[in-house]
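Novice: no sequence on this one, just coordinates:
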């Protein structure tokens, strides 16, 4: 708002920490019982005609509208409220609730028109980009010059490469229920808050991006220079997004998938779908609040393409079924030991250290596993099959 043409005379006086709040609408309301007329997310404008110089009333107003989760307060300073009292500034700063001043000669009706126009324009632009990105990633149309020209209007640069990231809200319905969020506009507001956090991370990283929202997921195509390796940097951006969302929104986490690099607009689809696969696999393997990179998922990508889960289950049971049956009452101790043993390249000493057990105990467990499975864990072919089955078990949630 502060950077919008026509609003240059609005001056922030308190609550700088709340400048990331989303403005859903604007209201000019002078009655003391403001909370009865608002729903949250609005920017409130007042002249103070009913408050006058009543400092306590202004303090109560700030407390009330902050409690109702309004976006901020604009005081039309002049004959009724000559300036924002220090006590109000102190309160707003403690609440991270933005309070602004506007000279009295500036008419509020003009301010509301400008802000509402920007809100409508932003929504139209977002819906338009959403529609275009949906066609691009999920549609069947061939990419042609017309599509490229449209993409350029949304910020696409043919001289750049793009990395796909999907940010998926974990258990969003549960979050909405816990916070008594039922109205559609409040659900949209919650998603807008997440999108604002993502945008802040991208700006802090000086990265341009295109995006769309699909259900509880945000698809991002992040612009990078050609002929440069951005693998670690993209992972760092994903990590920051996850951490900042958890830090700024209580009891909400996201899982993130990183896709392949798209060198052309026609590769956006495959890059985004790789990111979608990555987030699905990472949630299967590690649960919510996880991050998966399609370049590091290896054989798990093959599992996702197998529609008949019974085939995988049969392979698993043939190789590890006996061990699983043997451990119904022992908390998968042998299975866990087997995984650690493989992770440590079949080094009994290192595996024992990771499990905090004696070397002889580890050796006993390996012998017990070989006895149950009737196999030799020193045989490479046997180990390949067992490793494959362990991955199947983790993918299916059996281990």
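Specialist: Perfect, I can see it now. What you see is a predicted model, and the numbers here were worked out from it, not measured in a lab.

Novice: Going by C-alpha atoms from here, please, whenever you check contacts or count neighbours.
Specialist: Noted.

Novice: what about residue 283, which helix or strand?
Specialist: helix 268-286 (DSSP states H and E).

Novice: packing partners for that helix?
Specialist: Counting contacts by 3 or more C-alpha pairs under 8 Å, 6 or more residues apart in numbering; DSSP states H and E, the secondary-structure elements packed against helix 268-286 are helix 108-138, strand 160-169, strand 254-262, strand 291-293, helix 300-304, helix 380-396.

Novice: Would you reformat those as TSV and include distance to residue 186 and mean neighbour count?
Specialist: Compiled in TSV, these are given as follows (distance: least, C-alpha to C-alpha, whole Å; neighbours: other C-alpha atoms under 10 Å):
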stretch	distance to residue 186	mean neighbour count
helix 108-138	15	15
strand 160-169	16	25
strand 254-262	19	26
strand 291-293	27	25
helix 300-304	35	15
helix 380-396	36	17
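
Novice: what's the closest of those to residue 336?
Specialist: Comparing these against residue 336 with C-alpha to C-alpha, the closest turns out to be helix 380-396 (9.8 Å).

Novice: Just want the angle from the closest one to helix 268-286.
Specialist: Taking axes from the mean of the first three to the mean of the last three C-alpha atoms, to 10 degrees, one finds that helix 380-396 is oriented at 100 degrees with respect to helix 268-286.

Novice: Looking at the helices and strands packed on helix 268-286, which is nearest to residue 279?
Specialist: For the helices and strands packed on helix 268-286, distance to residue 279 was read as C-alpha to C-alpha. The smallest value, 4.0 Å, belongs to strand 254-262.

Novice: structure B:
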């Protein structure tokens, strides 16, 4: 709770600083009582310009002292002896950044020159005819009273908003309730997406917004490249995209749909709401992981126990609501990373679990197991779920910026999930060598059967296994990376430059390691026999590691 209160006080202080230098648009200045009876002559397009000060101009050199952002008022006394100066006064005021220029009626300037009016329109600088009886001291006093009121109004609004948010935190509202509250508070519709644009929550404010939301969801890929905090318009409706972050990591996106553009209070309200939603998203991951543990336990039972009863499998079907018409597929996700990323890999996997598995697969149910750097999932093929997974994995992978690589392999389709072992081996082998073209893609799905045959032929199996064992022993004794280098070299389709880049090593270091592999195993990667022996050895090694 102290953490939330500290943030609350910090936001109040930031608001005080920000609105300490507030301003009023010209349109609001003209609503101040003292300016009743004023007439806007020209320059209407600049009516929204902001006025930070109200300044009196009654000396010829007064223009030189202007700093910009002034609502300038004058009786024309400064130019009474040199009326030609009126011809370029608007241009000079524009150069100085003045927001508006008011001239008293029937004082020293009886008729407003046509050139002033033309320049006022050209430079969008509002030209205003002031009442003859306007008193400067009253105008200055009322202007700064209005400015002071606006500053405090913003402060009070912001304080009220932050207090309401803190009540939400105290009451423990869920994400949907928070989203509905923000939508009500900002008079907007709100969409919440995770970082790969799975829709998490929404609150719709109007039927017009509903149509816009349908367009956004149907064309969500177009929003991938929209910069955060950038405002766009569709059918006269304003759309803003904000990042939901936890530390430096992007957890998702807040999209606001409203009838008015964002102002400072709206933006601060949304920023604070995003902070609370990010806290909820982080906490929800823990709840999801408890459910994953149960799924992993069930998967391990199916994978490792023979002769399970029919009632056991029927119960699984009933829990996940799988039908006899469902066809199943397995995907193995293979994570690749160097030693420097070992401490971070679990954080990446948690994000992967939450975004890819739970948000996409949970609605149809799935089984999951994890072996070392392989994550295997089994699920029914429904709708376009495979295409959705592939697309979202690509988005997530891009956000990782090559710190962690991920490849995946997909098994053949099966009529029942009891064939989970087949799907496991098929997808795992396909994931380990996703880009290798030594064998056809369809043939890689048959490698599970080949591995089974090799396990029955101990002499042949051991001959392949011993090749890799020699590299494993050498790595252990000399703290080398020959086995990892061989694996990456095959994954990279024996492309030396790509392999060096992936391993973050010099080309000469790679050449040395490949020569060392040849020296230790007796097989060269420059011969078909050597490629086959080392390739099969790696496959057997990966199968053993995953068991």
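Specialist: Looks like it arrived, so ask away. Predicted, not measured: the structure shown is a model, and the values here were computed from it.

Novice: Let me see the TM-score of these two.
Specialist: The TM-score (TM-score structural alignment, normalised by the length of the first structure) is 0.45; 230 aligned residues with a C-alpha RMSD of 5.1 Å.

Novice: For the helices and strands packed on helix 268-286 of the first structure, give me TSV that also has distance to residue 94 of the first structure.
Specialist: Shown next, in TSV, are those (distance: least, C-alpha to C-alpha, whole Å):
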stretch	distance to residue 94 of the first structure
helix 108-138	26
strand 160-169	30
strand 254-262	28
strand 291-293	35
helix 300-304	49
helix 380-396	47
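
Novice: first to last residue in stretch 102-116 of the first structure, what's the distance?
Specialist: Chord length of stretch 102-116 of the first structure, first to last residue, is 17 Å (C-alpha to C-alpha, to the nearest Å).

Novice: Let me fix that, I meant to ask about stretch 353-360 of the first structure.
Specialist: Distances were taken as C-alpha to C-alpha; on that basis the terminal residues of stretch 353-360 of the first structure are 11 Å apart.

Novice: what's the burial count for the closest residue to residue 231 of the second structure other than its chain neighbours?
Specialist: Ranked by C-alpha to C-alpha, 6 or more residues apart in numbering and with sequence neighbours excluded, the top spatial neighbour of residue 231 of the second structure is residue 240, at 4.8 Å. Taking other C-alpha atoms under 10 Å as the criterion, the count of residues near residue 240 of the second structure is 21.

Novice: how close does residue 240 of the second structure get to residue 258 of the second structure?
Specialist: 9 Å.

Novice: what's the answer for residue 518 of the second structure, then?
Specialist: On the measure of C-alpha to C-alpha, residue 518 of the second structure and residue 258 of the second structure end up 66 Å apart.

Novice: More neighbours: which of these two?
Specialist: In terms of neighbours (other C-alpha under 10 Å), residue 258 is the more surrounded of residue 518 of the second structure and residue 258; the figures are 22 against 15.

Novice: Pretty sure the more buried one sits against residue 241.
Specialist: No. Here residue 258 of the second structure lies out of contact with residue 241, judged by C-alpha atoms under 8 Å, at a distance of 11.8 Å.

Novice: what ranges do the helices span in the stretch 1-150 of the first structure?
Specialist: Residue ranges of the helices in the stretch 1-150 of the first structure, as given by DSSP state H, counting those that start in this stretch, are 55-67, 86-95, 108-138, 145-153.

Novice: Sorry, slip of the keys, the one I care about is the stretch 201-350 of the first structure.
Specialist: Counting by DSSP H, counting those that start in this stretch, the segments of the stretch 201-350 of the first structure that form helices are 231-248, 268-286, 300-304, 309-326, 333-343, 348-355.

Novice: Name the next helix or strand downstream of the last one, please.
Specialist: Right, the one you point to is helix 348-355 of the first structure. On the C-terminal side of helix 348-355 of the first structure, the closest following helix or strand by DSSP H and E is helix 359-373.

Novice: re the thing from before, is it correct that the residue nearest to residue 231 of the second structure falls within a strand?
Specialist: Yes. Residue 240 of the second structure forms part of a strand when assessed by DSSP: H, G, I helix; E, B strand; the rest coil.

Novice: Burial check on the closest residue to residue 137 of the first structure other than its chain neighbours, number of neighbours?
Specialist: The shortest distance from residue 137 of the first structure to any residue that is not its chain neighbour, by C-alpha to C-alpha, 6+ apart, is 4.3 Å, and that residue is residue 269. The number of residues packed around residue 269 of the first structure, counting by other C-alpha under 10 Å, is 19.

Novice: Any figure for the gap between residue 269 of the first structure and residue 128 of the first structure?
Specialist: Counting by C-alpha to C-alpha, the gap from residue 269 of the first structure to residue 128 of the first structure is 18 Å.

Novice: likewise residue 355 of the first structure?
Specialist: Look at residue 355 of the first structure and residue 128 of the first structure: by C-alpha to C-alpha, they are 54 Å apart.

Novice: Residue 338 of the first structure: neighbouring residues, count only.
Specialist: 22.

Novice: ok, which stretches of the stretch 201-350 of the second structure are helices?
Specialist: Taking DSSP H, counting those that start in this stretch as the criterion, the stretch 201-350 of the second structure carries its helices at 207-218, 264-304, 310-320, 345-352.

Novice: immediately after the shortest one, which helix or strand?
Specialist: The reference is to helix 345-352 of the second structure. Per DSSP H and E, helix 345-352 of the second structure leads on to helix 359-361 as the next helix or strand towards the C-terminus.

Novice: which other residues reach that next one?
Specialist: The list of residues contacting helix 359-361 of the second structure from outside it, by C-alpha atoms under 8 Å, 6 or more residues apart in numbering, reads 198, 379, 385, 388, 389.

Novice: what packs against the helix or strand following it?
Specialist: Past helix 359-361 of the second structure, heading to the C-terminal end, the next element that is a helix or strand (DSSP H and E) is strand 367-371. Contacting strand 367-371 of the second structure under the criterion 3+ C-alpha pairs under 8 Å, 6+ apart are the following elements: helix 264-304, strand 374-380.

Novice: contacts for strand 367-371 of the second structure?
Specialist: Judged by C-alpha under 8 Å, 6+ apart, the contacts made with strand 367-371 of the second structure from elsewhere in the structure are 292, 295-296, 298-300, 375-379, 545-547.
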